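Visitor: Here is my input, please return the structure:
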Amino acid sequence: MLELLAVILFFSYIFYLRNYADLRTISEKEEAAFSNGIELFLNNQFDEAYQYFDSKVKTKPKSSIAYLYRGLSQKGKNNRPEAFYDIKTAVSLDDDVYKAHLELAKMYLEEQDVESALPAFSKAISKAQETSPEPYHWRGKAHQEMNMLAEAQADFDSERRILAQISNEKNRSSTVKTPFFDKKLIVSSAMVLFTSALVVAVIKNAESIHFPYFVAVVSAICLGFVEPHKGWLLALLQCFLIVTGYFLLTDPPQNTAVRELENFCLYGSLVLTFVASFLGGFMKRALHMQ
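Guide: Next comes the predicted model:
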């Protein structure tokens, strides 16, 4: 029963991290996953970028980001009708991607269709939620095209305000260091109390070395998932608590064979705790990169 519970807890935790703990939107995840193709586009390798995103569109026909960057690649190749189609499709697939609204508005502006460009720029501003100065910059240009100078000045003022905010945040983040013993690490340390008690309980009730080793590995992998960069500290704490709990809170077995079995389980679990915590951290970082 304990083995089944440990397996369920471990895989439930991985499923949670993979599907629910990541608060990014689908398009934000896709943008991170398509970083190689985006880099091709940013380097003006439009043919290669088009081939990359054309293949993504075929495999993921509902991907707003794939259509957006295929359209931008087409624009770089001066295939404007195809670019218009792809960028409009990107907007229709995910109305919350401000970059898609922005690029569509820029194409309207380049075609001198300012009346269509302005609402698209406003939509980009709304979806960007004050995180990017670029939509304000381009809407200001559109207002200038229509000789709406007061509105243009207001947009350029907003652009400067957001740029100043971004600069201040960068300066603040470069000067303020995250403390090593943060709240997350303290909460994770509390979890180690449970996992250590579980390992000790399994060692005392084990009929072979396999189940204690399995529980030690699973618990340490979870620690690595929780703290991929500080898992070694949690592993060290778990080893300390396992040894302390075993020798101070349990009675030594009188039977020599049982004592030897528990020793094998105890010291083997300590070694596996360190190995598995690094494995858990590696798996967490690998999932985060996908």
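
Visitor: Only C-alpha atoms from now on, for both contacts and neighbour counts.
Guide: Will do.

Visitor: Helices along the protein, start to end?
Guide: Taking DSSP state H, the helices of the chain run over residues 2-19, 26-33, 35-42, 46-59, 64-76, 80-93, 98-110, 114-128, 134-145, 149-175, 183-205, 210-226, 231-249, 256-289.

Visitor: Next, the second sequence, to be compared with the first:
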Amino acid sequence: MEVALIGLFFILYLFIRYFLIDHDTAADKDRLRFSEGIRLIQFHRYDEAFRFFDQAVAQFPKSSLAFAYRGKCHLRNQNIHSALYDLTQALSLDNTIPDSYLDRGIALYQLKDYAEAFKEFDKAVWYFRGQQADAIRWRALSRMQLEQFKMAEQDLIRALELGDENSAYLLKQPPFSNVIYS
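Guide: Alright, predicted model coming up:
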């Protein structure tokens, strides 16, 4: 009887601990920890954000988000190789952050490595579950460079369905300008 009661309390403890106590991931904790720097990026204050995340990387060298956001700042400031390094570090620490794939793809695209950029954009689209128009549009742009025009057109149409006006513009340009999209 006592063993059964202890077993029941143990199961109850595990249930409470697993389902009721907040168990954030490392990325969730970092989002809270770095909320000030993330806000700086949202307000396009990239120089200040870079300084914030540069310190964050020094203080938390295992934080994928610190590297990802510092990489985003590098990318915005046209430090492409530094951005690529930081984004690669971010993905080696946590390979489930879609923005890191998108930003890494943009860096590779700017370096004219379209095949590798396509792979990164494809991963970004997958991690965003096909619901992020920017990732789909960038994948289309890399497909255009790889002369995969039919697939690029399908991507641009999907991005347009998600409300991306840049895709509407691209669909009016050659080689797509012969088709009318609504």
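
Visitor: if we can go back for a sec, comparing the helices of the first structure, which comes out most buried?
Guide: Greatest average neighbour count among these goes to helix 64-76 (a mean of 27), per mean count of other C-alpha atoms under 10 Å.

Visitor: how far apart are that one and its match in the second structure?
Guide: Taking mean C-alpha distance after the TM-score superposition for the first structure, the mean distance separating helix 64-76 of the first structure from the aligned residues in the second structure is 1.3 Å.

Visitor: do the same with stretch 47-55 of the first structure
Guide: Stretch 47-55 of the first structure sits 1.3 Å off on average (mean C-alpha distance after the TM-score superposition for the first structure).

Visitor: what's in contact with that stretch?
Guide: Gly37, Ile38, Leu40, Phe41, Ala66, Tyr67, Tyr69, Arg70, Ser73, Gln74, Lys77 (C-alpha atoms under 8 Å, 6 or more residues apart in numbering).

Visitor: Return the member of those residues nearest to Ser173 of the first structure.
Guide: The nearest member of the contacts of stretch 47-55 of the first structure to Ser173 of the first structure, counting by C-alpha to C-alpha, is Ile38 at 26.3 Å.

Visitor: Who are the contact partners of the closest one?
Guide: With C-alpha under 8 Å, 6+ apart, Ile38 of the first structure has these contacts: Ala49, Tyr69.

Visitor: separation between the spatially most central residue of the second structure and Leu65 of the second structure?
Guide: Nearest to the mean C-alpha position of the second structure, by C-alpha atoms, centre = their mean, lies Asp99 at 1.1 Å. Separation of Asp99 of the second structure from Leu65 of the second structure (C-alpha to C-alpha, to the nearest Å): 10 Å.

Visitor: just Ile157 of the second structure next, same as before
Guide: 31 Å.

Visitor: again, but for Ser142 of the second structure
Guide: 26 Å.

Visitor: quick revisit: would you agree the residue nearest to the centre of the second structure is in contact with Ala124?
Guide: Yes: judged on C-alpha atoms under 8 Å, Asp99 of the second structure makes contact with Ala124 at a distance of 6.9 Å.
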